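Novice: build me a structure from this.
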Amino acid sequence: MRKSEGYPLPVLEIATKEDVPEIVDQMIAASSNNNLILQLRYPSPEHLAKMDIRMRKVFTSMIEAPDYIMLKAVDPETKVIAATAAWQFVHFKDAELASVTGRKQHADERLVMQPQVIIAAGLVLNDGTSDQDETGGPTIWDVIEEAYQKFIKAWMGSTKSIYLASLSTHPRFQRRGIGTALLTWGHELADKHGVPSFLVSTPFGHPLYEHLGWRDVERPLKLELQKWAPYASNGDMGWGTFKYYYMLRMPKNAIV
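Specialist: Sure, this is the predicted structure:
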């Protein structure tokens, strides 16, 4: 059920740097109860504190980047940020970016985040912070990033498109249609420009995306979490298979 009857419609606005602390709190709250990947990466309050700092830096850079828009949904009653969506405009020309984001830039300022930051399903990868495995071998984050790189190379490549880097709703405001409203904003923009949209989804967002017309374009990445969580090897923490889905939405009136 994703109906918003009985609830006021959210106010959709472009986020600013001043919103970043609240955005990070909202995103952590949205993932902390059901995202085992988040629990695996940040298993303690100390890890979460580091994550908070990490995400504030990344999302501040995203808000400043000329090829991103961080959209926030504000609850009109409480005035708090109920949900957010981060959209990246891939291979858009400078003039097009200026018309979409309202920010002008020189060609060499296209991306202000250094090094190139990868965000897949809201999970920050490759932002300069080491997640080296104690054994020196590949980590689960290496596996996720490698699969992501293959996806964008195969499907996005040099294609003009819109990429949904993250979408999350605070638990207090879920199942009110807010996520749908944020997605509809991006869908309308993609339709206006006649470009496809791409995203990486966790199992929790996958049904909503399918409902709104997205489709899988790759086999999902299956991660056996017990392999990466030795302390849960007996299965007593409910660790199982976690999937990442690689999805596409074609614009309306597209010739397929």
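
Novice: from here on, contacts and neighbour counts on C-alpha atoms
Specialist: OK.

Novice: what's near enough to touch Glu46?
Specialist: Contact analysis of Glu46 by Cα atoms under 8 Å, 6 or more residues apart in numbering lists nothing.

Novice: what about it, which helix or strand?
Specialist: Element membership for Glu46 (DSSP states H and E) is helix 45-64.

Novice: over to Val124?
Specialist: For Val124, the element it lies in under DSSP H and E is strand 123-125.

Novice: and the next helix or strand past that strand?
Specialist: helix 140-151.

Novice: starting at the chain centroid, how far to that following helix?
Specialist: 15 Å (Cα atoms, centre = their mean, to the nearest Å).

Novice: following element in sequence after it, please.
Specialist: Next along from helix 140-151, by DSSP H and E: strand 161-169.

Novice: for Arg141, which non-adjacent residue is spatially closest?
Specialist: In this structure residue 141 is Trp, not Arg. The shortest distance from Trp141 to any non-neighbouring residue, by Cα to Cα, 6 or more residues apart in numbering, is to Leu125 (7.1 Å).

Novice: from Val117, how far out is that neighbour?
Specialist: Distance of Leu125 to Val117, computed by Cα to Cα, to the nearest Å: 6 Å.

Novice: Asp127 too?
Specialist: 5 Å.

Novice: what residues are shared contacts of those two?
Specialist: Val58.

Novice: coming back round to it: in the helix holding Glu46, which residues are buried?
Specialist: Buried positions in helix 45-64, judged by neighbour count with 16 or more other Cα atoms under 10 Å: 48, 51, 54-56, 58-64.

Novice: Val52 against Val24, yeah?
Specialist: Check again: residue 52 is Asp, not Val. Yes. Judged on Cα atoms under 8 Å, Asp52 makes contact with Val24 at a distance of 6.8 Å.

Novice: following up with a second sequence; could you model it the same way so I can compare the two?
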Amino acid sequence: MTNPQLQVSLLRPEEAEQFMRIRHKVFKPTINKILYSRGEPSQKILDRVTKDVRDGIVNKGMLYLKCVDVATGEMIAGARWRYAKPKEEGARERTWDEVEAGFTVPEPYEESDPELFRSLFHLLNTNKREILGNRPYYTLITCAVLPQHERRGAGTMLVQWGCDRADEAGVEAYIEASLMGVPVYERLGFKPVKRIELNTKDFGAKENEAFIVMIRPAKAERMDLPTAV
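Specialist: Sure, this is the predicted structure:
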């Protein structure tokens, strides 16, 4: 699952802009059409996103990762994980106040359609609340690999990093996968739970944007699962 030519580590605050550039390039034909549905983001907005990444690392304990080509030193991929855990040491569940605090919706960008932007976050938050309740979990929020470096294992390594942390904590891992990404995540132990759709037709798209909610059971649960014969 690992490529010795690649190395995964935590992103440093001064690398926030590189992360933003990778994410923007990779998601330009997909999720960016929802986030920036009224046109390409301005430099002002890109600077805001960079600042959000930097602040997330420095002040909010966000788990931003980078994958670097060891030979060239180039950052070729990045990911963002979040650990939704109880504040009380030793607690097995989060309080409902803690659950709701994790469902904040950021302000839309100038290039966003506010209604579509908020609908995306409402859809994702509603399903997290319904499926996970107040259980702790790791969630993969972003995983982006530069097109010219696909099929080298960078994405797998970034996903596996979070899966390993979830196993260490004894909790589930949760993602909202694109339809194309489902086979990749299945190979890493994720199971499809639910198909969800964002209504983008009303905003000019040919079809609604679909996601597959997937969960990788906690390590103890996976060990209890029956083995196929």
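
Novice: contacts only, for the residue nearest to Trp141 of structure 1.
Specialist: 117-119, 141, 145.

Novice: just among those residues, which is most surrounded?
Specialist: Tallying neighbours with other Cα atoms under 10 Å puts Ile119 at the head of these, with 20 neighbours.

Novice: look at that residue and give its secondary structure.
Specialist: strand (DSSP: H, G, I helix; E, B strand; the rest coil).

Novice: and it, how far from Leu182 of structure 1?
Specialist: In terms of Cα to Cα, Ile119 of structure 1 sits 18 Å off from Leu182 of structure 1.

Novice: spit out the contact partners of Asp55 of structure 2.
Specialist: Pro13.

Novice: and what of Lys33 of structure 2?
Specialist: With Cα under 8 Å, 6+ apart as the criterion, no residue contacts Lys33 of structure 2.

Novice: how far away is it from Gly204 of structure 2?
Specialist: The value you get for Lys33 of structure 2 to Gly204 of structure 2, if Cα to Cα is used, is 11 Å.

Novice: can you check Ile215 of structure 2 too?
Specialist: 31 Å.

Novice: those two: which has the busier surroundings?
Specialist: Using other Cα under 10 Å as the criterion, Ile215 of structure 2 and Gly204 rank with Ile215 on top: 24 against 9.

Novice: please name the nearest non-neighbouring residue to the more buried one.
Specialist: Tyr174 (4.7 Å).

Novice: cool, Val184 of structure 2 as well?
Specialist: Closest to Val184 of structure 2 by Cα to Cα, 6+ apart is Thr156, at 7.8 Å.

Novice: ok, the one you found touching Gln7?
Specialist: No. With contact defined as Cα under 8 Å, Thr156 of structure 2 does not count as touching Gln7 (11.8 Å).

Novice: closest to Ala85 of structure 1 out of the contacts of Leu125 of structure 1?
Specialist: Of all the contacts of Leu125 of structure 1, Ile119 has the smallest distance to Ala85 of structure 1: 12.0 Å, by Cα to Cα.

Novice: list the contacts of that closest one.
Specialist: Ile119 of structure 1 neighbours (Cα under 8 Å, 6+ apart): 125, 165-166.

Novice: same check on Asn199 of structure 2?
Specialist: 208-209.

Novice: how near is it to Ala71 of structure 2?
Specialist: Using Cα to Cα, Asn199 of structure 2 is found at 44 Å from Ala71 of structure 2.

Novice: next: Ala210 of structure 2.
Specialist: Taking Cα to Cα, one finds Ala210 of structure 2 at 38 Å from Ala71 of structure 2.

Novice: higher neighbour count, the two?
Specialist: Shown here are Ala210 of structure 2 and Ala71; by other Cα under 10 Å, Ala210 has more neighbours (16 against 8).

Novice: next one: the residue sitting nearest the centre point of structure 1 from Lys79 of structure 1, what distance?
Specialist: For structure 1, Ser166 is the residue whose C-alpha lies nearest the centre (Cα atoms, centre = their mean; 1.5 Å). As for Ser166 of structure 1, its distance to Lys79 of structure 1 is 21 Å (criterion: Cα to Cα).

Novice: also Met250 of structure 1?
Specialist: 34 Å.

Novice: swap in Ala232 of structure 1?
Specialist: Ala232 of structure 1 is 40 Å from Lys79 of structure 1, where distance means Cα to Cα.
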